[in-house]
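Engineer: sequence first, then the predicted structure:
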Amino acid sequence: MTMKTDDRSVSKTRGLAGRLLTAAAITISAAGPAALPASAAGISGDVVRIGVVNDQSGPLSDLAGAGSVVAAGLALEDFKALAPSLKVEIVAADHQNKADIGVEIVRKWYEAEGVDMVVDVGNSAVALAVQSIARERNKLVIYAAVGTTDITGSQCSPTGLAWLHDNYNLVSGPIRRLVAQGQDKWFFIAADYAFGQNMVKESESALKAAGGTSMGAVFHPLGTTDYASFLLQAQSSGADVVAFANAGAQLVTSMKQWNEFGMSAGNQRPVAELMFLTDIHGMGLETAQGLTGVTAWYWDLNDGTRAFAKRFFDRHGAMPTAPQASVYSAVLHYLKAVAATGTDETGRVVAHMRATPVNDIYAPGARLRADNKLVHDFYLVQVKQPGAQEKPWAYYNVLETIPAAYAYRPLSESDCSLVTAAGK
């Protein structure tokens, strides 16, 4: 297996991923009788090409990055047992959290390199730009850690699927819970791009509906390392809760400085509106203890998730995050649909994906609904106290399961044109 990406990612990766980042393209293929009715006759160029594009060298690289490519590779390993004669290739690239670079990569993949499906993306601003290219070229894109609700809302597309979460999933449950406990005054520290802006918008809407009050919001540049002025504004706001609408290295640095400035000893409660396992690993339990958040998946949920996590760890040197697990699931479900239909034609593949429930360790039984969201349960988690950790990477206590029926914005409130066409 080989992969093409930016050499700057090498120092950010572990294990097999680090070795992969020096080469030119992942290719996985096998010969033999197919267990599923996969026929190359309907496959363009006789090969299925999948492109993994995300941040592989910057502040969002740990939560997805090269680990998402490892997850895609595991999906191919599992798929080969079902359709070993279907040739599959994976390419990967670093969009550096820049929409113009992401669009350039994806356009070239679709138009010149025969890529059939793009997965992950991660950055909301990049995702909104890529959505337009995928729609224009009638090519499939499956989003993992993309928060903006516009992807499956006002800017939804027949070719854009959301596999992990959106900002409504992430904020509505915790806000309702904490406001009910009397913590009803909130202040937001957010990343200043599409994701952070949308998350604050969704948060303030949920806060108003729950009877709470927004005490204000401040937006920081993506990649800043000095949060002092933002934290001081939060401290002086009079808020009960300081909510961080950022992710990855941004959240890690924010929380480290929160503790350095002594704010952990105050009366304000920090809430991570988007929290990943690698964030907790990066800041440590002393800093992260007590943080609450919502996740779509956790590696230590059951025997199946733990078995997958072990395979992933053996290759990557870290336990999988929810985005990485969702990439595994999206790639596997997509390839099953290609094999079953005998084609990589977008419309037929998406129709089969929609008609067939997911069957894997990520979201068993989940289905795509009319707005192209994969509907599944979520989990409200809290970071353990130091000393309460029984094994490495077991950072969360699962407080409750949020059933799929309660985790999503009702379709009746959707502004996605696909929902209107299907009959809202």
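Structural biologist: Received, thanks. Numbering: from 1, shown residues only.
Engineer: CA only for contacts and neighbour counts going forward, please
Structural biologist: Fine.
Engineer: wait, residue 272 sits on residue 241?
Structural biologist: No - in this structure, residue 272 is not within contact of residue 241 by Cα atoms under 8 Å, at 10.3 Å.
Engineer: joint contacts of these two?
Structural biologist: Contact criterion Cα atoms under 8 Å, 6 or more residues apart in numbering; residues shared by residue 272 and residue 241: none found.
Engineer: and the strands in the stretch 151-300 of the chain, which stretches?
Structural biologist: In the stretch 151-300 of the chain, the strands defined using DSSP state E, counting those that start in this stretch lie at 160-162, 185-191, 213-220, 241-245, 269-272, 292-295.
Engineer: and here is the other one:
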Amino acid sequence: MNFHIKARAAALAACLSMTASVVAQSSNTVNIGVLTDMSGLYSEIGGRGSVVAAQMAVEDFGGEIFGRPIKVLSADHLNKPDIAASRVREWVDRDGVVMVTDVLGSATGIAVQNLLADKNFIVMNTGSATSAITNKECSPYSTHWSYDTQAIAASSAAAILAEQGDTWFFITADYAFGHMLEADATKVLLKGGGKVVGTLRHPLNDSDFSSYILQGQASGAKVIVLANTGGDATNAIRQATEFGVIEAGQKVMPLLIFDTDIKGLGLNVVKGVKYTTGFYWDFDERTRKWSERFFAKHKTQASMVQAATYSATMNYLKAAKAVGSFDRDKIMAKLREAPIDDMFARNAVLREDGLLVHDMYMAQVKSPTESTGEWDIAKVIKVIPGKDAFAPISESECPYLKR
């Protein structure tokens, strides 16, 4: 009986893959979808910049594949999982999209991944942070290309613990990303002998952090740790500065902050802060050359989400060309076949659970006197090998690995 069920499942999967290939081949264009936050608190991290990055990849690839032009479609998911799923369903069923990327936000990322897993469809997630993407929510056709909460928390939490203090008060975004980031950071804190003295959770896109900051101040914790990102993190830091919390000697430290956030806050506010990232535009000659081109198009330097979107799009197209079709099984096998090395991903390998393991970086925000230009905001002080940054596959909870 099990044999027949497995045989039917395999036949169905093959049929779906073949149907998708036929849809893609019947369209006049090859469509790639960039689903992102165009108007909300993550828009500077992804948004229009991710669309520009994907378009750059298409241009650099040559603009066509199998004799047809490649087109980048884009949509704003408004940070709402139902809208994200609805738009992707339209793309796949109506518009013949062959791959979806970016998918900023953990809740939207999980919603899209679950939908596309049912369709045996490739999603190259560059924007969601939660490590659940390659654990309990994993799919044979999904990748987590840029970073996850474990990689960020392990390095950032260790740096905070070593230099800032061993008693923490968490201000945490109340959704999948924030919960996972707090949990992963707490493991590092407790292992190092530290203590959590309190936790408060806030809704997504909160504008008033005054009560959270004041309660964190009253807790007596050495460090108020922000398990959030984007506009939420920058609002919290600004308000902590306005209340004099930092000036009084208490540290306010973000676990995840992007170069665009630092630029917006200003070096005076966050000088000296250490943070973990998967990309910095001024790391080496390859990153500088690519970033110069990106800046010419977008007028800002790229976040790691935007750089990863370029990398994911380019590597998808290369894999499709190498296998000669849009067959999803063959494309995924090709992506896992050899190490990946480009302007974003260094010493990178795509694992069976969909996680792209690659070098991460510990960076430190420069002071205004150290900076020599508008975007000279940080320096990379340590390269973190992928095997040390990401959790080993032996700890993965990905269900299909156990079949």
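Structural biologist: That came through, no problem. The structure displayed is predicted, hence computed values, not measured ones.
Engineer: please state their TM-score.
Structural biologist: The TM-score (TM-score structural alignment, normalised by the length of structure 2) is 0.91; 383 aligned residues with a Cα RMSD of 1.9 Å.
Engineer: returning to what we had before: reformat the strands of the stretch 151-300 of structure 1 as CSV; add mean neighbour count and distance to residue 318 of structure 1.
Structural biologist: Below are these laid out as CSV (neighbours: other Cα atoms under 10 Å; distance: least, Cα to Cα, whole Å):
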stretch, mean neighbour count, distance to residue 318 of structure 1
strand 160-162, 27, 25
strand 185-191, 26, 26
strand 213-220, 18, 29
strand 241-245, 25, 24
strand 269-272, 21, 21
strand 292-295, 25, 18
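Engineer: in CSV: these, plus distance to residue 404 of structure 1.
Structural biologist: Written out in CSV, the entries for these read as follows (distance: least, Cα to Cα, whole Å):
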stretch, distance to residue 404 of structure 1
strand 160-162, 14
strand 185-191, 26
strand 213-220, 27
strand 241-245, 23
strand 269-272, 21
strand 292-295, 12
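Engineer: of the ones you listed, give the one that comes closest to residue 349 of structure 1.
Structural biologist: Of all the strands of the stretch 151-300 of structure 1, strand 160-162 sits nearest to residue 349 of structure 1, with 12.2 Å by Cα to Cα.
Engineer: so that closest one matches what in structure 2?
Structural biologist: Residues 142-144 of structure 2 are where strand 160-162 of structure 1 aligns, with TM-score structural alignment as the criterion.
Engineer: quick one: that stretch to structure 1 mean distance?
Structural biologist: If you overlay the two and look at stretch 142-144 of structure 2, the average distance to its match in structure 1 is 0.7 Å (mean Cα distance after the TM-score superposition for structure 1).
Engineer: and if you look at stretch 110-117 of structure 2?
Structural biologist: Mean deviation for stretch 110-117 of structure 2: 0.7 Å (mean Cα distance after the TM-score superposition for structure 1).
Engineer: what comes into contact with that stretch?
Structural biologist: Contacts for stretch 110-117 of structure 2 (Cα under 8 Å, 6+ apart): 81-82, 84-85, 88-89, 103, 122-123, 133, 137-142.
Engineer: now do 7 Å
Structural biologist: Outside stretch 110-117 of structure 2, the residues within contact range by Cα atoms under 7 Å, 6 or more residues apart in numbering are 81, 84-85, 123, 133, 137, 139, 141.
Engineer: ditto for stretch 223-232 of structure 2
Structural biologist: Looking at what lies outside stretch 223-232 of structure 2 - Cα under 7 Å, 6+ apart - the contacts are 41-42, 164-165, 167-173, 178, 181-182, 205-206, 216, 233, 250-257, 261.
Engineer: let's see 6 Å
Structural biologist: Contacts to stretch 223-232 of structure 2, defined as Cα atoms under 6 Å, 6 or more residues apart in numbering, come from residues 41-42, 168-173, 178, 181-182, 205, 251-256.
Engineer: quick one: that stretch aligns where in structure 1?
Structural biologist: Under TM-score structural alignment, the match for stretch 223-232 of structure 2 is residues 241-250.
Engineer: and the end-to-end length of that stretch?
Structural biologist: End-to-end distance for stretch 241-250 of structure 1, by Cα to Cα, to the nearest Å: 18 Å.
Engineer: count of neighbours near residue 96 of structure 1?
Structural biologist: As a burial measure, residue 96 of structure 1 scores 21 neighbours (other Cα atoms under 10 Å).
Engineer: show me what contacts residue 197 of structure 2?
Structural biologist: Residue 197 of structure 2 neighbours (Cα under 6 Å, 6+ apart): 168-169.
Engineer: so what corresponds to it in structure 1?
Structural biologist: In structure 1, the residue matched to residue 197 of structure 2 (TM-score structural alignment) is residue 215.
Engineer: distance of its match relative to residue 178 of structure 1?
Structural biologist: 15 Å.
Engineer: what do you get for residue 210 of structure 1?
Structural biologist: Residue 210 of structure 1 is 10 Å from residue 178 of structure 1, by Cα to Cα.
Engineer: now residue 200 of structure 1
Structural biologist: To residue 178 of structure 1, residue 200 of structure 1 is 16 Å away according to Cα to Cα.
Engineer: neighbour count: those two, which is higher?
Structural biologist: Neighbour totals were compared for residue 200 of structure 1 and residue 178, and residue 200 leads with 27 against 18 (other Cα under 10 Å).
Engineer: give the aligned equivalent of that one in structure 2.
Structural biologist: Aligned by TM-score structural alignment, residue 200 of structure 1 pairs with residue 182 of structure 2.
Engineer: excluding its backbone neighbours, what's nearest its match?
Structural biologist: Distances taken as Cα to Cα, 6 or more residues apart in numbering put residue 227 closest to residue 182 of structure 2, at 5.7 Å, once the chain neighbours are dropped.
Engineer: before we move on, what about residue 65 of structure 1?
Structural biologist: Nearest residue to residue 65 of structure 1, sequence neighbours excluded (Cα to Cα, 6+ apart): residue 56, at 4.2 Å.
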